[in-house]
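Chemist: Okay, structure incoming, though there's no sequence with it:
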């Protein structure tokens, strides 16, 4: 029987993110999640029917934790300039990079998705919805560029985040900030 305590469920999913980031997908067991969450053995198995469900729900939790703030979303109402986009993209890179274990867990989920069709379907749907949300917001706000601008920035900045989290010596903070600016400039083209 699945438990319905939402705070406990979130704590277990947050613990799953930490386990995935530290131990990889193979290390994600109910026992490891219980230990990370500091709950009695068997707790996670009361909330998730099986490991696949735990993987899928962990993917959902990652995205829940990365929802942009109202302040960030409010910037879409600001000036419709390249500088506004640069500011928004810098915020995204910082927000995602700031949740290091979450991003590393997502990478583990993506690797596991190559072997688990249900997880692949979830991540495909979730990432596509996220990209569509960003494209819609960009176009609705009247920011410079088009849907290809958003897709190119998504691809470029995700790799920048990966470099910052896995090989932090590749780019300094200043270089990373400059790369965000250049990515925005080049994806928009001349105005």
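Modeler: Received, thanks. Everything numeric in this text was worked out from a predicted model, so none of it was measured. Numbers count the residues shown, from 1 in each chain.
Chemist: C-alpha from now on. contacts and neighbour counts both.
Modeler: Will do.
Chemist: Show me the strands in the protein, by range?
Modeler: For the chain, no strands turn up when DSSP state E is the criterion.
Chemist: I'd say residue 105 and residue 26 touch.
Modeler: No - contact criterion Cα atoms under 8 Å: residue 105 and residue 26 do not qualify, at 11.8 Å.
Chemist: quick one, which of those two is more surrounded?
Modeler: residue 105 (26 against 10; other Cα atoms under 10 Å).
Chemist: nearest residue to the more buried one other than its sequence neighbours?
Modeler: residue 21 (4.5 Å; Cα to Cα, 6 or more residues apart in numbering).
Chemist: Could you check how many residues crowd around the one you found?
Modeler: 22.
Chemist: Surely it is in contact with residue 62?
Modeler: No - assessed by Cα under 8 Å, residue 21 is found out of contact with residue 62, at 11.7 Å.
Chemist: how many neighbours does the nearest residue to residue 139 once chain neighbours are set aside have?
Modeler: Residue nearest to residue 139 in three dimensions, not counting chain neighbours: residue 146, with 6.7 Å by Cα to Cα, 6+ apart. By other Cα under 10 Å, the residues close to residue 146 number 15.
Chemist: what about residue 146, distance to residue 7?
Modeler: 40 Å (Cα to Cα, to the nearest Å).
Chemist: How about residue 73?
Modeler: Relative to residue 7, residue 73 is positioned 26 Å away (Cα to Cα).
Chemist: Those two: which has the busier surroundings?
Modeler: In terms of neighbours (other Cα under 10 Å), residue 73 is the more surrounded of residue 73 and residue 7; the figures are 13 against 9.
Chemist: Take this one as well and set it beside the first:
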């Protein structure tokens, strides 16, 4: 069977759906084939083993979660401020909510990485590069705070979104936008 990039992408997207819906144990070649609507055995022609599939799923999740070229530059056009950071964090939360399946798949990958050292190495590399880029953008744009501010925002938003996607009623009537504003206001120093 001829391999092609579009089919590989469709298989990876199907794998993300399986991972988000069924967890790591439900991510099988058969499940990927069924979700992608391809003949049984197709995904095993693209991925030699499950670890390779998991690693490529991690890469695909970050491709899907990465903003379109130019979006970051446009978002950073207003003068740096705490208010702009609130707006940027809200946009990020909206993007992750739009890609909810990817974000849930990422949580599943994190749990699976506890048991798979190769996946842990790959996931750490990808997450570190993303965090480093966010720190660089924050500092280069002149936003209030330092590298630790970005790390604290990362920790807070990751936990907040985990709650939002898994136990949405945990915070009562407080909406996600209000919680984000509260987090940013408490973490980011006034310029």
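Modeler: All right, it came through fine. Keep in mind the model is a prediction, meaning the values are calculated, not measured.
Chemist: Between residue 21 and residue 62 of the first structure, which contacts overlap?
Modeler: By the contact definition Cα atoms under 8 Å, 6 or more residues apart in numbering, residue 21 of the first structure and residue 62 are jointly contacted by residue 102.
Chemist: Give me the neighbour count for residue 101 of the first structure.
Modeler: Other residues near residue 101 of the first structure number 20, with proximity taken as other Cα under 10 Å.
Chemist: who are the neighbours in contact with it?
Modeler: 17-18, 21-22.
Chemist: Same question for residue 123 of the second structure.
Modeler: Residue 123 of the second structure makes contacts with 55, 58, 110, 113, as judged by Cα under 8 Å, 6+ apart.
Chemist: Mind checking which of those residues are buried?
Modeler: Buried residues within these, defined by neighbour count using 16 or more other Cα atoms under 10 Å: 55, 58, 110, 113.
Chemist: What distance do you get for residue 91 of the first structure to residue 66 of the first structure?
Modeler: 11 Å.
Chemist: err, residue 171 of the first structure, not the other one
Modeler: Residue 171 of the first structure is 23 Å from residue 66 of the first structure, by Cα to Cα.
Chemist: Check whether residue 188 of the first structure really touches residue 149, as I assumed.
Modeler: Yes - if you go by Cα under 8 Å, residue 188 of the first structure and residue 149 touch, sitting 5.9 Å apart.
Chemist: in the second structure, which helix has the most residues?
Modeler: Longest among the helix segments of the second structure by residue count, using DSSP state H, is helix 117-141.
Chemist: Distance from the chain centre to it, please.
Modeler: Taking Cα atoms, centre = their mean, to the nearest Å, one finds the center of helix 117-141 of the second structure at 11 Å from the center of the full chain.
Chemist: residues of it that come out buried?
Modeler: For helix 117-141 of the second structure, by 16+ other Cα under 10 Å, it's 119-120, 122-123, 134-135, 137-138.
Chemist: cool, stretch 7-26 of the second structure as well?
Modeler: Here stretch 7-26 of the second structure shows 7-8, 10-20, 23-24 as buried, counting by 16+ other Cα under 10 Å.
Chemist: Would you check how far apart the closest residue to residue 54 of the second structure other than its chain neighbours and residue 147 of the second structure are?
Modeler: Distances taken as Cα to Cα, 6+ apart put residue 119 closest to residue 54 of the second structure, at 7.2 Å, once the chain neighbours are dropped. Relative to residue 147 of the second structure, residue 119 of the second structure is positioned 26 Å away (Cα to Cα).
Chemist: quick one, helices of the second structure?
Modeler: Using DSSP H, the helices of the second structure run over residues 5-22, 29-36, 42-46, 50-65, 71-75, 82-98, 100-113, 117-141, 147-166, 176-187.
Chemist: Report the inter-axis angle for the first one versus helix 50-65.
Modeler: In terms of direction (axes from the mean of the first three to the mean of the last three Cα atoms, to 10 degrees), helix 5-22 of the second structure departs from helix 50-65 by 100 degrees.
Chemist: what sits up against helix 5-22 of the second structure?
Modeler: With contacts defined as Cα under 8 Å, 6+ apart, helix 5-22 of the second structure is touched by 26-27, 31-33, 35-36, 43, 46, 53, 56-57, 60-61, 101-102, 104-105, 108.
Chemist: Now the buried members of the residues you listed.
Modeler: Neighbour counting with 16+ other Cα under 10 Å marks 27, 31-33, 35-36, 43, 46, 53, 56-57, 60-61, 101-102, 104-105, 108 as buried within the contacts of helix 5-22 of the second structure.
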